[in-house]
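Visitor: Only the shape, not the letters, is given here:
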């Protein structure tokens, strides 16, 4: 029997394979791009702003780089509103009333806000000193034309949407999301709402996986729960793999009499790895049926959750060209111990202290079938294979549930 693959080796293999099979790019309207991954870098097609403008409502002054002093008065000659250019200031003794965002009049080099002035008729008097450059946004302050604005592999969030809209971009090139199917297996599983006979349990894996995969998938087909029937599972895997990029199975991944998934994946395609030296989730399988990537997860609910966060989701992100998320760390709030020689992902509550330090407190419910530990936690933390005990305050790697 082959030894389980070390976790870091398995994780790298999944990521490398996903990168090698990068999903194609497609163009989508900007208003449909939220949450997608940029397929190509975005270079600013225009300068933003394209003209010098004001950051405050007030009066534009020509100080010739010297600033202006309290008590100095100016004659107001014009009103400049956003969307139009005001009259040029050719005389240092005059000013132009100006609205936020309006084009800075020619020769002006400072704006004093209303609150620091008094006005009588057309005469505006300063109530404070004004420094040259005050409240002025220079042309290209945000982006210069030709400047790299957004790198390839970036998730398009609300900030990126705003930048792209500011450039006048109508369509954006993104990676296609994977078409994913989930096959949940287990003769003991019953759907939510069904009455339970002795020995049966409700299927929680379908709902968990739907929640984890919904925002990642182009389409998500949920199949099951299916009985542990070899012929039924063979037909399901074969047919599903033909029409999907990714197939995720739960249950039947170990070496028991009713664990058919490894044998079927080997017959229908190929297995790249089976069993990972991690806990929970050791009977993890990765392979391919045709062009479809297959991730075979154990049936225990916490094993499903930990395997998805630590192995499958990073691979799905890599498949879309998403830039890797940096490793995050926190200090243990209390000591942690284990008695085995495998890497372990445990559940805990991650929090930030007032001084900026991050701490994680292990949850007391750590069994692979105990979803309470997931529901009452917000992160996984890693205990390496060689570790038997870590004291309070020691640093561990953490995987927040929201990435």
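Guide: That came through, no problem. On a predicted model such as this, the values are computed, not experimentally measured, just so you know.

Visitor: Going by C-alpha atoms from here, please, whenever you check contacts or count neighbours.
Guide: OK.

Visitor: who are the neighbours in contact with residue 51?
Guide: Contact analysis of residue 51 by Cα atoms under 8 Å, 6 or more residues apart in numbering lists 103-104, 138-140.

Visitor: which residue ranges form the strands in the stretch 51-200 of the chain?
Guide: For the stretch 51-200 of the chain, the strands defined by DSSP state E, counting those that start in this stretch occupy 53-54, 58-61, 73-80, 94-98, 110-113, 117-120, 123-126, 136-137, 148-150, 171-175, 179-185, 189-190.

Visitor: Tell me which of those strands is the most buried.
Guide: strand 58-61 (a mean of 28; mean count of other Cα atoms under 10 Å).

Visitor: if we can go back for a sec, quick one: which of the strands of the stretch 51-200 of the chain is nearest residue 291?
Guide: strand 179-185 (12.0 Å; Cα to Cα).

Visitor: Name the single longest strand found in this structure.
Guide: The single longest strand within the chain, with elements called by DSSP state E, is strand 343-352.

Visitor: Run the chain-centre distance for it.
Guide: 19 Å (Cα atoms, centre = their mean, to the nearest Å).

Visitor: cool, and stretch 332-345?
Guide: 28 Å.

Visitor: Could you do stretch 260-268 as well?
Guide: So, by Cα atoms, centre = their mean, the centroid of stretch 260-268 is 33 Å from its chain's centroid.

Visitor: still on that earlier bit, of all the strands of the stretch 51-200 of the chain, which lies closest to residue 343?
Guide: strand 179-185 (25.8 Å).

Visitor: any residues touching the closest one, and which ones?
Guide: Contacts of strand 179-185 (Cα under 8 Å, 6+ apart): 205-206, 209, 217-228, 240, 244-252, 299.

Visitor: Just among the contacts of residue 51, which is most surrounded?
Guide: residue 104 (33 neighbours; other Cα atoms under 10 Å).

Visitor: Report the contact partners of that residue.
Guide: Residue 104 makes contact with 51-54, 60, 85-86, 136 under the criterion Cα under 8 Å, 6+ apart.

Visitor: Between those, which sits nearest residue 328?
Guide: The closest of the contacts of residue 104, once distances to residue 328 are taken by Cα to Cα, is residue 136, at 39.0 Å.

Visitor: One more to weigh against that first structure:
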């Protein structure tokens, strides 16, 4: 039987990982602490924005019927000032954001008038409502303001502030236990002994997970010991929503994670039809309260870890947060500026994208080996190359966009 007969497609693996995922509980935060958090409820506007008709520029407010006349200035209206009703046969000096006086129905910018000894001379052709921002032209009271499931970016926080809102209900960050396996792994800053390497996956995954909305509540290194691995997985599952390991899910004699997972909970999938990242395990662990904690066992190779995080951890955090934005990576069509030939597994190649007048062009990193983390530094996207394919320069390929999080 060919090896690929036992390998699971990426889409099937993702469906299995997300099956039955429940969103995390909510919490209330001050808006100035809620940047990038996921809104848990729809928000309805309670105020019109702008709250009154106001001037779009510095100029003069007048009645449309007085176009072509020379009018004296009867009042000055700065932003934040209370405008009086417009006196007959007059205009108002007004500044950007100033309230339109009752009775005025147009504004002429200051560069479009002539200042004379008798007043302000206006042109004949002034449109009604010219240079006026109407009340409620941005937001109407009672209309939807923000939708549940969106991440609160700068504009959304400004939208909330425009309603006078100071607190917002958001999803609690999913709690993640991030465990590194292997006696050969040493944290940066410690001296290296023969056969040891620095832990590149932990800082990389920590940053990615935080970007995806997670809260890293446990960091630990698992020794190459079956009982120690089992005990640490059990403890991590009791206080986390997701347990993630790096390494230890292959077939070596010192790879104990898969066996520990099977003894404690269940292994849903192992070995995927993807490159890099074939030895990737998905499963569930009991949390001690009758529920289940999701488990993702990423390969130890740093590129496999990087790719697996984007393909599986990002949508998992999206499901836990109820955030549609995180559910799928944006897909862009690009023209390949390289050649490639794949075997029986789908290949996720690290590429940079150039946006040209002729379209998007993808350039592949020369060395696509799963141990070459430099192929991920500066990568804009993952080019998706289907199994048993030959890509020639100029072919159109799909690329999963990695920027913007």
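Guide: Great, that's in hand. These numbers were taken from a predicted model, which means no experiment stands behind them.

Visitor: quick one on the thing from earlier: who wins for proximity to residue 9 of structure 1 among the strands of the stretch 51-200 of structure 1?
Guide: strand 179-185 (24.4 Å).

Visitor: ok so, going back, save the contacts of residue 104 of structure 1 as CSV, and put in distance to residue 351 of structure 1 too.
Guide: Output for those, formatted as CSV (distance: Cα to Cα, whole Å):
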residue, distance to residue 351 of structure 1
51, 44
52, 43
53, 42
54, 41
60, 48
85, 50
86, 52
136, 40
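
Visitor: could you dump the strands of the stretch 51-200 of structure 1 to CSV with distance to residue 383 of structure 1?
Guide: Formatted as CSV, those follow (distance: least, Cα to Cα, whole Å):
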stretch, distance to residue 383 of structure 1
strand 53-54, 54
strand 58-61, 59
strand 73-80, 63
strand 94-98, 61
strand 110-113, 57
strand 117-120, 63
strand 123-126, 65
strand 136-137, 50
strand 148-150, 36
strand 171-175, 34
strand 179-185, 29
strand 189-190, 31
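
Visitor: Next one: the residue nearest to the spatial centre of structure 2 from residue 132 of structure 2, what distance?
Guide: Compute the mean C-alpha point of structure 2, and by Cα atoms, centre = their mean the closest residue is residue 405, 4.0 Å away. From residue 405 of structure 2 across to residue 132 of structure 2, the span is 37 Å (Cα to Cα, to the nearest Å).

Visitor: circling back to that earlier point, do you know which of the strands of the stretch 51-200 of structure 1 lies nearest residue 276 of structure 1?
Guide: When the strands of the stretch 51-200 of structure 1 are compared by Cα to Cα, strand 179-185 sits nearest residue 276 of structure 1, at 20.3 Å.

Visitor: wait, what's in contact with whatever residue of structure 2 lines up with residue 137 of structure 1?
Guide: Residue correspondence to structure 2 (TM-score structural alignment): residue 137 of structure 1 is matched to residue 133. Applying Cα under 8 Å, 6+ apart to residue 133 of structure 2 gives the contacts 50, 53-56.

Visitor: and with 6 Å instead?
Guide: Neighbour list for residue 133 of structure 2: 53-54, 56 [criterion: Cα atoms under 6 Å, 6 or more residues apart in numbering].

Visitor: need these in JSON lines with distance to residue 77 of structure 2, can you?
Guide: Output for the contacts of residue 133 of structure 2, formatted as JSON lines (distance: Cα to Cα, whole Å):
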{"residue": "53", "distance to residue 77 of structure 2": "13"}
{"residue": "54", "distance to residue 77 of structure 2": "10"}
{"residue": "56", "distance to residue 77 of structure 2": "13"}
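
Visitor: hmm, back to that, using ChimeraX, make a named selection holding only the buried ones among the contacts of strand 179-185 of structure 1.
Guide: Command for ChimeraX, covering only those of the contacts of strand 179-185 of structure 1 found buried under the criterion 16 or more other Cα atoms under 10 Å:
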select :205,206,209,217,220,222,224,225,226,227,228,240,244,245,246,247,248,249,250,251,252,299
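
Visitor: taking the contacts of strand 179-185 of structure 1 one by one, which sit in strands?
Guide: 219-226, 246-250.

Visitor: Can you add distance to residue 391 of structure 1 and give those back as TSV?
Guide: As requested, these are exported to TSV (distance: Cα to Cα, whole Å):
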residue	distance to residue 391 of structure 1
219	45
220	43
221	44
222	43
223	44
224	43
225	42
226	44
246	40
247	40
248	37
249	37
250	35
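
Visitor: tell me which of these is nearest to residue 200 of structure 1?
Guide: Using Cα to Cα, these come closest to residue 200 of structure 1 at residue 225, 12.0 Å.

Visitor: Tell me where the stretch 251-400 of structure 1 has strands.
Guide: Under DSSP E, counting those that start in this stretch, the stretch 251-400 of structure 1 gives strands at 270-274, 276-279, 285-289, 292-297, 328-332, 336-337, 343-352, 358-362, 379-383, 389-390, 395-400.

Visitor: Pick the most buried one from those strands.
Guide: By mean count of other Cα under 10 Å, the strands of the stretch 251-400 of structure 1 have strand 292-297 as the most buried, with a mean of 26.
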